[in-house]
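Trainee: Below is the sequence, then the predicted model.
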Amino acid sequence: MKKIGVLTSGGDAPGMNAALRAVVRKALYEGMEVVGIYQGYDGLIKGEFELFELGSVGDIIQRGGTILRSARSPEFMTETGRQKAADNLKAEGIEGLVVIGGDGSFRGALELSAYGIAVACVPATIDNDITGTEFTIGFDTALNTVVEAIDKIRDTASSHERIFIVEVMGRDAGDLALWAGLGGGAESIIIPEEPLEVNEIVSRLHQSSERGKQHSVIVVAEGVMSGAKLSQLLKDEADVETRVSVLGHMQRGGSPSARDRVIASRYGARAVEELQAGQKTVAIGMRNHKIVAYPLQDVFNTKDCLDMEMLKLSKELSI
């Protein structure tokens, strides 16, 4: 393979730039040309291509977001749009494409592969919800951002003897809420993978109050309900007063952690190796601390289960 392309797609995640840097420099090291594609799949259709050199990705390993930027592409959802994207790649002589993104980005890559484009997908999403890999790029940084926020909120909660609800990202997956809740010592963690039990939350709050603790932190994943809605529910059902903090998009930003920089670099380099080896539709991930490559289709055939033992442990430790 002599020429590959690389794009970032979907929601931004800290470490995307580190992965991009690895893809570009690994490919150049192997004697290939690399084309950066701006604005994700929309850029494929519009031909927003740039030939990258070593200096194109200089001083970006520490930067959050993505220098290639990201955009939604309704046109790519159509057969005509995908055909145009594939034609543009072939016209540029691009034989393989590295896609850095989440679940939706992976689906787009799989659909594009049907047009004769080899694809290698690198998981980058703070939700940590890609099947086949234990960790996605951006999760560790977002986790530390949320835990730091919980620590600061707890200072205020304890000072004013209040109950705070912290709403975190996680539409369909509770990894971020669960890990942050356990790491931040939350009294209750509410995730999409477990039914919401208002009575259990109230009971835990009463238990804390009875032993003299007058403040608590509840972490809720946005996929279950908003923090405001949960606050109103607790008020209506149990006359419990709470305050709400919505962390929002700050969870996606910031300089990537050392861990995210390292796994992003390893994932990006492995993606290039897989394309070079002739793989056509492959996903990159981590299992048991080893970087692995596996069929892209596997991402959609099964769904990894959240470690519910962590949730059980959080309840035991927050009595």
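Mentor: Done, it's in. Numbers count the residues shown, from 1 in each chain.

Trainee: okay, CA-based contacts and neighbour counts for the rest of this
Mentor: OK.

Trainee: Using the centroid of this structure, identify the residue furthest from it.
Mentor: If you look at how far each residue of the chain sits from its centre, by C-alpha atoms, centre = their mean, the farthest one is residue 210, at 39.0 Å.

Trainee: quick one: that one from residue 204, how far?
Mentor: Counting by C-alpha to C-alpha, to the nearest Å, the separation of residue 210 from residue 204 is 10 Å.

Trainee: Ok, residue 157 next?
Mentor: With the distance defined as C-alpha to C-alpha, residue 157 ends up 16 Å from residue 204.

Trainee: alright, now check it against this:
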Amino acid sequence: MKRLAVLTSGGDAPGMNACIRAVVRKGIYHGFDVFGVERGYEGVIDGLFRPMGLNSVAGIIQHGGTMLKTARSERFTTEEGFAAAIRQLRELAVDALIVIGGDGSMAGAARLAAAKVPTVVIPATIDNDMPGTEYTIGFDTALNTVLEAVNRIRDTAASHERVAVVEVMGRSAGHIALMAGLACGAEAILLPEHPADMDDICKGLKQSHQRGKLYSIVMVAEGAGKGFDVAAQIAERTGFKPHVTVLGYIQRGGSPSAFDNIMGSRMGALAVDTVIQGNVNRLIAYQQGQLVAVPYEQAFANKRGIDLALYELASILAI
């Protein structure tokens, strides 16, 4: 193989730039021509390929987002758009496409693989909800962003003796809410995978107040309910006047943590090694403390859920 292409797809995640840098420089080190694709699968369809040299990835590792830009492509899901993407890759004589993104990006890569276009996927999403891997690039940075925000919110909540409701990302997966809630000592955590009993939550908040605790933190994954709706239910049941903060896109931005840049660099390098070894059509996965290349069908079969033991621990520590 002589020619690699790399793209970022779906939601951006801190650490993607470290991953791009690793793919480009490791690829060049091993004699590949490397091309970056702008705007994900949309860029493949439109032929937005650009040659990547050593200097093209200089000074990007400390930045969040993705220097190749990203997009969600509806056209790629159509027969016409998919055929155009394959045509563009073949015209450029791309030997393997390295895709950095979430589960939707992996589904697209698997579809290309079925059409005889070799692909490798590197997991990158702040939600940490991809099948086949215990970690995705961007999760650690997002957690630390949430923790820093909650620590600031806590100061105001304590000053005003209030309940602070913090809504974080996670439409179908509550990994951010669970781990951030455990890290910050939240009194209650609402997850889409574990429906909450608002009566029990409000009872706990009132008991905490009666013990002399002057503030409480309620962490809400967006898929478990809107922060303002949760606050309204708490106010109705307790008489408290909760303050709501919706963190939104702040969780995706900012400089990557050391861990995310290290994981991005390692995963990017392993993706190139996987191509060199001919082990294409695989997910670069983090499993039991090791990086491994897992076939797509095996990865898709290994769904990830919430660790209920950690949820129980967070509940116990919040009493």
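Mentor: Great, that's in hand. Predicted, not measured: the structure shown is a model, and the values here were computed from it.

Trainee: What does the superposition give as a TM-score?
Mentor: The TM-score (TM-score structural alignment, normalised by the length of structure 1) is 0.98; 319 aligned residues with a C-alpha RMSD of 1.1 Å.

Trainee: The stretch 151-300 of structure 2: strands as residue ranges?
Mentor: Assignment of strands within the stretch 151-300 of structure 2 using DSSP state E, counting those that start in this stretch yields the ranges 163-168, 188-190, 216-221, 243-246, 282-287, 290-295.

Trainee: what angle do the longest helix seen in structure 2 and strand 216-221 make?
Mentor: In structure 2, assigned by DSSP state H, the helix with the most residues is helix 139-160. Relative orientation of helix 139-160 of structure 2 versus strand 216-221 (axes from the mean of the first three to the mean of the last three C-alpha atoms, to 10 degrees): 150 degrees.

Trainee: ok, average deviation of helix 139-160 of structure 2 from structure 1?
Mentor: Once fitted to structure 1, helix 139-160 of structure 2 is off its aligned match by 0.4 Å on average (mean C-alpha distance after the TM-score superposition for structure 1).

Trainee: which secondary structure elements does that helix contact?
Mentor: Where contact means 3 or more C-alpha pairs under 8 Å, 6 or more residues apart in numbering; DSSP states H and E, helix 139-160 of structure 2 is packed against strand 163-168, helix 175-184, helix 258-276.

Trainee: Quick check: which of the ones you listed is nearest to residue 128 of structure 2?
Mentor: helix 175-184 (6.5 Å; C-alpha to C-alpha).

Trainee: Quick check: buried residues in the closest one?
Mentor: Judged by neighbour count (16 or more other C-alpha atoms under 10 Å), helix 175-184 of structure 2 contains these buried residues: 175-182, 184.

Trainee: Now do that helix: which elements does it pack against?
Mentor: Contacting helix 175-184 of structure 2 under the criterion 3+ C-alpha pairs under 8 Å, 6+ apart are the following elements: helix 139-160, strand 188-190, strand 216-221, helix 308-317.

Trainee: Same list, these, but as JSON lines with mean neighbour count and distance to residue 124 of structure 2 please.
Mentor: Shown next, in JSON lines, are these (neighbours: other C-alpha atoms under 10 Å; distance: least, C-alpha to C-alpha, whole Å):
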{"stretch": "helix 139-160", "mean neighbour count": "19", "distance to residue 124 of structure 2": "8"}
{"stretch": "strand 188-190", "mean neighbour count": "27", "distance to residue 124 of structure 2": "24"}
{"stretch": "strand 216-221", "mean neighbour count": "26", "distance to residue 124 of structure 2": "19"}
{"stretch": "helix 308-317", "mean neighbour count": "14", "distance to residue 124 of structure 2": "23"}
